[in-house]
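Undergrad: Got a predicted structure here, sequence first:
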Amino acid sequence: MPKVKTHSRAKKTFTVTGSGAIKRPKAYKSHLLTKKSNKRKRSLRGSSLVAEANLNLVKRMLVLR
């Protein structure tokens, strides 16, 4: 059976924490920033955890079992 390749973008986007949770960056921080409030842009700076509904999809992209 051949090796399973990881999804190239997923490997740059997601990080696995020590406890096994998967962190992701927040969306909507790339362009059209002039109309967004400073409070909204500040809250988009950090990262959050991948939702339970998407966890299996992300694990499959990262080839985590």
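TA: Noted; the coordinates are in hand.
Undergrad: Please count neighbours and contacts with C-alpha atoms only from this point.
TA: OK.
Undergrad: which residue ranges form the strands in the protein?
TA: 15-16, 22-25, 47-49 (DSSP state E).
Undergrad: May I see those strands organised as TSV, with distance to His7 and mean neighbour count added?
TA: Output for the strands of the chain, formatted as TSV (distance: least, C-alpha to C-alpha, whole Å; neighbours: other C-alpha atoms under 10 Å):
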stretch	distance to His7	mean neighbour count
strand 15-16	13	16
strand 22-25	15	16
strand 47-49	19	14
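Undergrad: for comparison:
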Amino acid sequence: MPKLKTKSGSKKRFKRTSNGLIKKKHSCKNHLLTKKSKKRKRQLRKFSILKHSDFKKVNKQF
């Protein structure tokens, strides 16, 4: 059987860590930023680890 292609959308949105976990960027950081506090915007900069329930879905696409 041939290898499956990686979904190009997930290739752009997710990265795999050295432990095998998947990290993603936070949402709510694109527009309407004036009403959000500095603290909230600063915390949204960081990457977050994907939850276990979503991990199963996204892991198939890598």
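TA: The structure has been received and is ready for your questions. Every value quoted in this text rests on a predicted model; they were computed, and no experiment measured them.
Undergrad: Any idea what the TM-score comes out to?
TA: Remark: TM-score between the superposed chains equals 0.89 [TM-score structural alignment, normalised by the length of structure 2]; 62 aligned residues with a C-alpha RMSD of 1.1 Å.
Undergrad: picking that back up, with distance to Lys41 of structure 1 as added columns, please give the strands of structure 1 in CSV.
TA: Putting these into CSV (distance: least, C-alpha to C-alpha, whole Å) gives the following:
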stretch, distance to Lys41 of structure 1
strand 15-16, 22
strand 22-25, 13
strand 47-49, 13
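Undergrad: which ones are touching the closest residue to Leu49 of structure 1 other than its chain neighbours?
TA: Once flanking residues are discounted, Leu49 of structure 1 sits nearest to Lys23: 4.4 Å by C-alpha to C-alpha, 6 or more residues apart in numbering. Counting by C-alpha atoms under 8 Å, 6 or more residues apart in numbering, Lys23 of structure 1 touches 14-17, 47-50.
Undergrad: center of structure 1, which residue is that?
TA: Arg24 (2.6 Å; C-alpha atoms, centre = their mean).
Undergrad: Find me whatever residue is spatially closest to that one, sequence neighbours aside.
TA: Nearest to Arg24 of structure 1 is Phe14, by C-alpha to C-alpha, 6+ apart, at 5.1 Å.
Undergrad: Would you check how far apart whatever residue of structure 2 lines up with Phe14 of structure 1 and Ser48 of structure 2 are?
TA: Using TM-score structural alignment as the criterion, Phe14 of structure 1 maps onto Phe14 of structure 2. From Phe14 of structure 2 across to Ser48 of structure 2, the span is 10 Å (C-alpha to C-alpha, to the nearest Å).
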